[in-house]
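Participant: Provide a 3D model corresponding to the input given below.
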Amino acid sequence: VIAGPGTGKTRTLVERIIWLINEKSVLPRTILAVTFSNRAAREMTGRIEAVLSREGVQERPEITTFHKLGLKIIIENHNKFELKKEPLVLSENDMAYLFPRIAKQTKDSGNIPDFSCLEKRIIDFIEKNGDGIAIPGDIYKQIGDTFGRYAAYKRKHGLIDFIDLLILPLSLLANNQEILAQYRQRWQHIFVDEYQDVNALQYRLLRLLAPTGKDLFAIGDANQAIYGFRGADVGYFTRFKDDYPAAHMVTLTRSYRSTDTILKASGYM
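Facilitator: This next block holds a predicted model:
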């Protein structure tokens, strides 16, 4: 669904989920909806919760962010990563403190790379290496000695960061067909809000979970992409039809923000 500002992206997505549950008898637990911010996830959850509660439906869809989805998969498979069941997730402030100290111990110490470029460098690495997903530690090693030592430090101390929240699940699902099949069976209907902001990691995760796109619902607007600094590629949105040739494309054209009063006033400016 191509939806410009004010055309009702969230409402359209929510109504589609409710329609599946009410009209197609889809079990809520088989629905996964992902977005990019906690605020958006809360808003979506609130709207769906209100309708389902009013109708007496007990089950709920899985509504979350990409990073929380990744954490869920990691926790459910923590033994595969040799992590505790509740791993400690480093914040960006933790990373900013830790990274320079590790860098000083490496051959890169005279020219410490900026950790803020880490996600972009990993995304670039994965894009250049096609669909082959390497073991996360190997990815870090191949993009620099400092990054490799940083990965080793995290592994030694049972830590993960926000980039691992995408890399670890991606590596797991790409290399374990049995586990991948379980998640495909669990989430048979996948919704993606603000699809124009997906990056290579998120895109590949979606391709694994919904390879045919048969039950994938994506909504967004190429003109509203805001996460380019973190590797988001609006190209995934514009070539959606190439990835999923059978996709049915819909464009929302009516903006509920542009009332006659606003349009008339803007004409005098």
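Participant: only C-alpha atoms for contact and neighbour calcs from this point on.
Facilitator: Fine.
Participant: residues touching the one residue sitting closest to the centre of the chain, list them.
Facilitator: Taking Cα atoms, centre = their mean, the centroid of the chain lies closest to Phe66, which sits 3.1 Å from it. Phe66 makes contact with 34-36, 166, 202 under the criterion Cα atoms under 8 Å, 6 or more residues apart in numbering.
Participant: again, only using 7 Å
Facilitator: 34-36 (Cα atoms under 7 Å, 6 or more residues apart in numbering).
Participant: And these, which is closest to Phe81?
Facilitator: Val34 (23.5 Å; Cα to Cα).
Participant: The closest one sits in which helix or strand?
Facilitator: strand 31-35 (DSSP states H and E).
Participant: now for that strand, which elements pack on it?
Facilitator: Applying 3 or more Cα pairs under 7 Å, 6 or more residues apart in numbering; DSSP states H and E, we find strand 31-35 packed against strand 62-65, strand 189-193.
Participant: which residues make contact with the helix or strand just after that strand from outside it?
Facilitator: On the C-terminal side of strand 31-35, the nearest following helix or strand under DSSP H and E is helix 38-54. Under the contact criterion Cα under 7 Å, 6+ apart, helix 38-54 has outside partners 10, 14, 35, 63-65.
Participant: switch to 6 Å and redo it
Facilitator: Here helix 38-54 makes contact (Cα atoms under 6 Å, 6 or more residues apart in numbering) with Thr64.
Participant: Report the buried residues of that helix.
Facilitator: For helix 38-54, the neighbour count (16 or more other Cα atoms under 10 Å) marks 40-41, 44-45, 48-49, 52 as buried.
Participant: Could you do stretch 91-102 as well?
Facilitator: Under the neighbour-count criterion of 16+ other Cα under 10 Å, stretch 91-102 has 99-100, 102 buried.
Participant: Now do the contacts for the residue lying closest to Arg186 once chain neighbours are set aside.
Facilitator: Once flanking residues are discounted, Arg186 sits nearest to Thr30: 5.5 Å by Cα to Cα, 6 or more residues apart in numbering. Shown in contact with Thr30 (Cα under 6 Å, 6+ apart): 186-188.
Participant: in this structure, which spans are strands?
Facilitator: Listed in chain order, the strands of the chain (DSSP state E) span 2-3, 31-35, 62-65, 88-89, 159-160, 189-193, 216-219, 251-252.
Participant: Would you mind saying which of the ones you listed lies nearest Asn175?
Facilitator: Going by Cα to Cα, the one of the strands of the chain nearest Asn175 is strand 159-160, 19.7 Å.
Participant: Another for comparison:
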Amino acid sequence: MGDAAADRVLAGLDQEQAAAVLAPPGPVRVTAGAGTGKTRTLTHRIAYQHVTGAVPAHVVLAVTHSTRAAGELRDRLGRLGAGTVQARTFHAAALRQLRYFWRATGLPGDGPVMLDADGKGAYYRYLRGALGATLRTPARDVDAAMVTDLATELTWAAARDLTADEYLAQATPAGRRPGMALATVAAAMRRYETAKRAAGVLDFADLLTSCARLLEEDEQVATAVREQYRSFVVDEYQDTDPAQQRLLDAWLGTRDDVTVVGDARQAVYAFKGADTALLQGFTARFPHAVTVHLVRDYRSTSQVVDAANRLMTGRPEAAGRRWSGCWARAPPCRSCGARTRTTRTRGSSRPSAAGWPQACRPRRSRSCTGSTPRP
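Facilitator: Purely as a prediction, here's the structure:
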């Protein structure tokens, strides 16, 4: 598409962001603290590879952990001219592939029947029945708190990709303390899985394992998916769990064109089974991976950045890195990359976007938290 398009994508990136964007196709790990422009870096890397012809947008699968984040990726990529990228959550991508290749699963029907498609009512009825059968008591007499505890343990075990027997072996070392005996949880898990199979339904957690298993066991399906998607991007990689990693590995096969972005200090899904060791150990799996640290904070004042640096002093995850505050400098326009001279309103050190081109000035929306959008 020409050098001009590539230059537009690179415009306004800082030194570290540009290093991540310019890294060649292959394994790349970007560690990015809050406010350092990780989503900007990720989307500009995809767009730069697209406009230079290195990796066409339609062969990229970008995955994240929430529908809102996926929507933000699609919106930004569309504005950068890479709107054909598939940006989805792990579960949405798995469901789409299961529907497309459903006949290959050998299961009845025209597609997956989701147990909790219309809310959690059916899901909790199945759990209540599994507990009742385990405890040999009528399901209606099962305490609601026990059902909630079982649901929590099922979520954790599914994220860790554990069978009932594996859960029983690993729950105590992992510090799991549900409001019932671990053996009761494991037995209820078995009955729950049996009931689902008998009814021919899947729950939300089944999407990941079912899709991964299909790719692992059916070479034709795996070949078709890997021909469609040749490059992968994972946002908020610190919140990835082993079940999601298994699916990512199945997508990749023997290839290594994967870019991950995250920060181990911002993990929020550990209670669900997410494992920050996947981010920290990325270079052990891919020794030739490029690693880039984004350390320029465009969101916080210098006082906040200084306090954070003092707080993190001596912690192993902060070794060799300090955040630098950039709030006093106006951020680049996300659309055209133009920078402005720093201007301040009375009583505030925050720069304004008054000098941006008129067409690029930000508009307030429900997702806007101020006059200057985040990078």
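Participant: ok so, going back, how about the strands of the first structure in a markdown table, adding distance to Phe240 of the first structure and mean neighbour count?
Facilitator: Formatted as a markdown table, those follow (distance: least, Cα to Cα, whole Å; neighbours: other Cα atoms under 10 Å):
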| stretch | distance to Phe240 of the first structure | mean neighbour count |
| --- | --- | --- |
| strand 2-3 | 11 | 22 |
| strand 31-35 | 17 | 23 |
| strand 62-65 | 21 | 21 |
| strand 88-89 | 32 | 15 |
| strand 159-160 | 31 | 19 |
| strand 189-193 | 12 | 23 |
| strand 216-219 | 9 | 20 |
| strand 251-252 | 14 | 14 |
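Participant: And the ones you listed: which comes nearest Ile143 of the first structure?
Facilitator: strand 159-160 (17.9 Å).
Participant: Per the alignment, Asp164 of the first structure pairs with which residue of the second structure?
Facilitator: Aligned counterpart of Asp164 of the first structure in the second structure: Asp206 (TM-score structural alignment).
Participant: meant to ask about His78 of the first structure, not that
Facilitator: Under TM-score structural alignment, His78 of the first structure pairs with Trp102 in the second structure.
Participant: repeat for Lys120 of the first structure
Facilitator: That one, Lys120 of the first structure, aligns with Trp156 by TM-score structural alignment.
Participant: how close does that match get to Ala186 of the second structure?
Facilitator: Distance, Trp156 of the second structure to Ala186 of the second structure, using Cα to Cα, to the nearest Å: 12 Å.
Participant: what is in contact with these two at once?
Facilitator: Counting by Cα under 6 Å, 6+ apart, nothing touches both Trp156 of the second structure and Ala186.
Participant: Pull up the gap between the residue nearest to the centre of the first structure and Ile102 of the first structure, please.
Facilitator: The gap separating Phe66 of the first structure from Ile102 of the first structure is 28 Å, by Cα to Cα.
Participant: Let me see the ranges of the helices in the stretch 51-200 of the first structure.
Facilitator: For the stretch 51-200 of the first structure, applying DSSP state H, counting those that start in this stretch gives helices covering 66-76, 92-103, 118-128, 136-142, 145-157, 164-175, 177-186, 200-209.
Participant: To Val26 of the first structure, which of these lies closest?
Facilitator: Closest among the helices of the stretch 51-200 of the first structure, using Cα to Cα: helix 177-186, at 12.2 Å.
Participant: what does that closest one correspond to over in the second structure?
Facilitator: Residues 219-228 of the second structure are where helix 177-186 of the first structure lands when matched by TM-score structural alignment.
Participant: That stretch against the first structure, how far on average?
Facilitator: Compared with the first structure after the fit, stretch 219-228 of the second structure shows a mean deviation of 1.6 Å (mean Cα distance after the TM-score superposition for the first structure).
Participant: Show me which positions of that stretch end up buried.
Facilitator: Buried-residue list, stretch 219-228 of the second structure, by 16+ other Cα under 10 Å: 221-222, 225-226.
Participant: picking that back up, quick one: which of the helices of the stretch 51-200 of the first structure is nearest Glu82 of the first structure?
Facilitator: With Cα to Cα as the measure, helix 145-157 is the member of the helices of the stretch 51-200 of the first structure nearest Glu82 of the first structure (8.3 Å).
Participant: who's in contact with that closest one?
Facilitator: Contacts of helix 145-157 of the first structure (Cα under 6 Å, 6+ apart): 103, 140-141.
Participant: Now tabulate these in a markdown table and tack on distance to Asn129 of the first structure and neighbour count.
Facilitator: As requested, the contacts of helix 145-157 of the first structure are exported to a markdown table (distance: Cα to Cα, whole Å; neighbours: other Cα atoms under 10 Å):
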| residue | distance to Asn129 of the first structure | neighbour count |
| --- | --- | --- |
| Ala103 | 26 | 23 |
| Tyr140 | 14 | 22 |
| Lys141 | 15 | 16 |
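Participant: For those, could you give me TSV that also reports distance to Tyr256 of the first structure?
Facilitator: Formatted as TSV, the contacts of helix 145-157 of the first structure follow (distance: Cα to Cα, whole Å):
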residue	distance to Tyr256 of the first structure
Ala103	51
Tyr140	46
Lys141	50
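Participant: What does Arg101 of the first structure correspond to in the second structure?
Facilitator: Aligned by TM-score structural alignment, Arg101 of the first structure pairs with Gly129 of the second structure.
Participant: Ser37 of the first structure -> the second structure?
Facilitator: By TM-score structural alignment, Ser37 of the first structure lines up with Ser66.
Participant: Return the distance of its match relative to Tyr269 of the second structure.
Facilitator: 12 Å.
Participant: Overlap in contacts, the two.
Facilitator: With Cα under 6 Å, 6+ apart applied, the contact sets of Ser66 of the second structure and Tyr269 do not overlap.
Participant: burial count for Lys264 of the first structure?
Facilitator: Lys264 of the first structure is flanked by 11 other residues according to other Cα atoms under 10 Å.
Participant: same question, His58 of the second structure
Facilitator: A count of nearby residues for His58 of the second structure, using other Cα under 10 Å, gives 16.
Participant: Quick one: residues contacting it.
Facilitator: 84-85.
Participant: and Glu193 of the second structure, what pairs with it in the first structure?
Facilitator: Using TM-score structural alignment, Glu193 of the second structure sits opposite Ala151 in the first structure.
Participant: roughly how far apart are its match and Asp145 of the first structure?
Facilitator: Ala151 of the first structure sits 10 Å away from Asp145 of the first structure, going by Cα to Cα.
Participant: Which of those two has more residues huddled nearby?
Facilitator: Ranked by neighbour count (other Cα under 10 Å), Ala151 of the first structure and Asp145 place Ala151 first, with 21 against 16.
Participant: That's all I had, so thanks and see you.
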